[in-house]
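In: A predicted structure for the sequence below; I have some questions about it.
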Amino acid sequence: MVQITPLLRLLLTRLTSPELSASSRGLTEKMVLDVIEPAPREITVTIPSAPLLQPIVEALRDDPGDRHSLGDWSRTLGVSTKTLTRVFRFETGLPFTRWVAAVRAQDAIYLLGRGTPLEEVAMLLGYSSPSAFGAAIKRVTGSTPSTFQAVAGQHS
């Protein structure tokens, strides 16, 4: 993720102009590379490869709103929660709930960036309300969902 500063937003908007000459486009692209900065909170999601965790990965891939808890998965997979917790941390570097939150945040950013309405994204990702969704996204990314919608709006 990158920090979308006002200057970067203006430069990206400029790049969408069909009237921009090739030389101006090249200069603007160089300026983008000069001002681009990493976002204060990076969302990196490591997809676990352990066979034990594949049902969880597939369930979240098929339905990002899947509400199974660690205890639910423990019972479904026939292992203790301690074992599942240990394997999850080893494979992803995160506790189960933080990993799920990061997966959902990545999905949210993608959907909001494509112009999907906030209420629809909240529902697809299994949040009880748009406000619960907004609080969860802000907790993970440091930004509100409207920030990602605004960036999408700049490129429409």
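Out: Received the coordinates, thanks.
In: Please count neighbours and contacts with C-alpha atoms only from this point.
Out: OK.
In: any idea how far residue 123 is from residue 116?
Out: 11 Å (C-alpha to C-alpha, to the nearest Å).
In: Oops, could you answer that again for residue 33 instead?
Out: For residue 33 relative to residue 123 (C-alpha to C-alpha), the value is 36 Å.
In: Among these two, which residue is more densely surrounded?
Out: Just comparing residue 33 and residue 123: by other C-alpha atoms under 10 Å the higher neighbour count belongs to residue 123, 15 against 11.
In: Next one for the comparison:
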Amino acid sequence: MIFVVVGRCQSTEFDQGPHQHSRGQLFGSLQGLPSVGIESGTRVVPAIHAVWLPPHHVHSARSHGPFNGWSAYIAEPACQSLPKQPCTLRVSGLLREAVLRASTWPYEPLNEAREHVAAVILDEIRHLPVETFGLPLPKEPRLRRIAQALIEDPADERDLAQWADWGAFSSRTLSRRFVAETGFNFTTWRQRARLMRALELLAAGQSVTSIALDLGYSTATAFITLFRRTFGQTPASYREHLKRGTFLNAYGDSPPPHAR
């Protein structure tokens, strides 16, 4: 078969060490926040994106908490016109629905109708906009431990000095090394991690006020202000775009639709 889609749903974290496939893989989540490791580093990927991995490309993957997602595996000959390097794609409503339909197919040769759906998925991979590859995770073990803790509990109120003490750093060293390993200062990285979780919670239908409180913002207004500064629209506007399936850019204009 040139095309296989499988689903994965589990109430606990999963953690897959470095491995590779003879097929290309498109990896997406419906619920939960996964991270994918490739040669250039490990990135946290929000559910509104999907990761494309060409055949024979070594990678690792894990989830930060419970996970519900899918993978489309594409035979190597069919990957010739697809991206040659790992990348993150903005998930369209068309891709989302086609993949979910394909995930119900039995493992058998595709009939004509299913060939058409498979062709749609390949065409979406070929033409969807490429997004920035998620949120980078630091490599240094103590920094990675801090980042992991922030992802697992975005509402944690510890400040830079407290995190530095927890990670056995000085505040200055933590600040400097976080920038060196992620390209973001500590505060900005933390904000982006919270906003990634916010996108997931908005797509799940949670209210703006409860999201703000769950993510550790002092008021809903503070959350709305940061969200609008980052995405160019309010959380309520984002939810309306979700319902209509119409988006612009992920960071700067409007974020893309949620893959659910």
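Out: Noted; the coordinates are in hand. Keep in mind that this is a model prediction, so the values were computed, not measured.
In: counterpart of residue 160 of structure 2 in structure 1?
Out: Here residue 160 of structure 2 is matched to residue 70 in structure 1, going by TM-score structural alignment.
In: residues in contact with that match?
Out: 81, 84, 85, 96, 97 (C-alpha atoms under 8 Å, 6 or more residues apart in numbering).
In: Grab the nearest non-local neighbour of the aligned partner of residue 129 of structure 1 in structure 2.
Out: Under the alignment (TM-score structural alignment), residue 129 of structure 1 pairs with residue 219 of structure 2. Nearest non-adjacent residue to residue 219 of structure 2, counting by C-alpha to C-alpha, 6 or more residues apart in numbering: residue 212, 6.7 Å away.
In: So what's the residue count around the one you found?
Out: 21.
In: Pretty sure residue 220 is one of the things it touches, is it not?
Out: Yes - at 5.2 Å, residue 212 of structure 2 counts as touching residue 220 under the criterion of C-alpha atoms under 8 Å.
In: which residues do those two both contact?
Out: Common neighbours of residue 212 of structure 2 and residue 220 (C-alpha under 8 Å, 6+ apart) do not exist.
In: Counting neighbours, what do you get for residue 202 of structure 2?
Out: Residue 202 of structure 2: 18 neighbours (other C-alpha under 10 Å).
In: Residue 181 of structure 2 maps to what in structure 1?
Out: Under the alignment (TM-score structural alignment), residue 181 of structure 2 pairs with residue 91 of structure 1.
In: Run through the residues that contact its match.
Out: With C-alpha under 8 Å, 6+ apart, residue 91 of structure 1 has these contacts: 46, 47, 48, 49, 50.
In: How many residues are close by the aligned residue in structure 2 for the last one?
Out: If I follow you right, that is residue 50 of structure 1. Structural alignment places residue 50 of structure 1 opposite residue 140 in structure 2 (criterion: TM-score structural alignment). For residue 140 of structure 2, the neighbour count with other C-alpha under 10 Å is 11.
In: Now do residue 140 of structure 2 against residue 223 of structure 2, distance only.
Out: 30 Å.
In: after the helix or strand where residue 119 of structure 2 lies, next one along is what?
Out: For residue 119 of structure 2, the enclosing helix or strand under DSSP states H and E is helix 112-127. Heading C-terminal from helix 112-127 of structure 2, the first helix or strand you meet, by DSSP H and E, is strand 130-131.
In: quick check, distance from that following strand to the centre of its chain.
Out: With C-alpha atoms, centre = their mean, to the nearest Å as the basis, strand 130-131 of structure 2 stands 12 Å off its chain's centre.
In: Mind giving me the packing neighbours of it?
Out: strand 87-90 (3 or more C-alpha pairs under 8 Å, 6 or more residues apart in numbering; DSSP states H and E).
In: helices and strands around the strand it packs on, which ones?
Out: Checking 3+ C-alpha pairs under 8 Å, 6+ apart, strand 87-90 of structure 2 ends up next to strand 49-53, strand 130-131.
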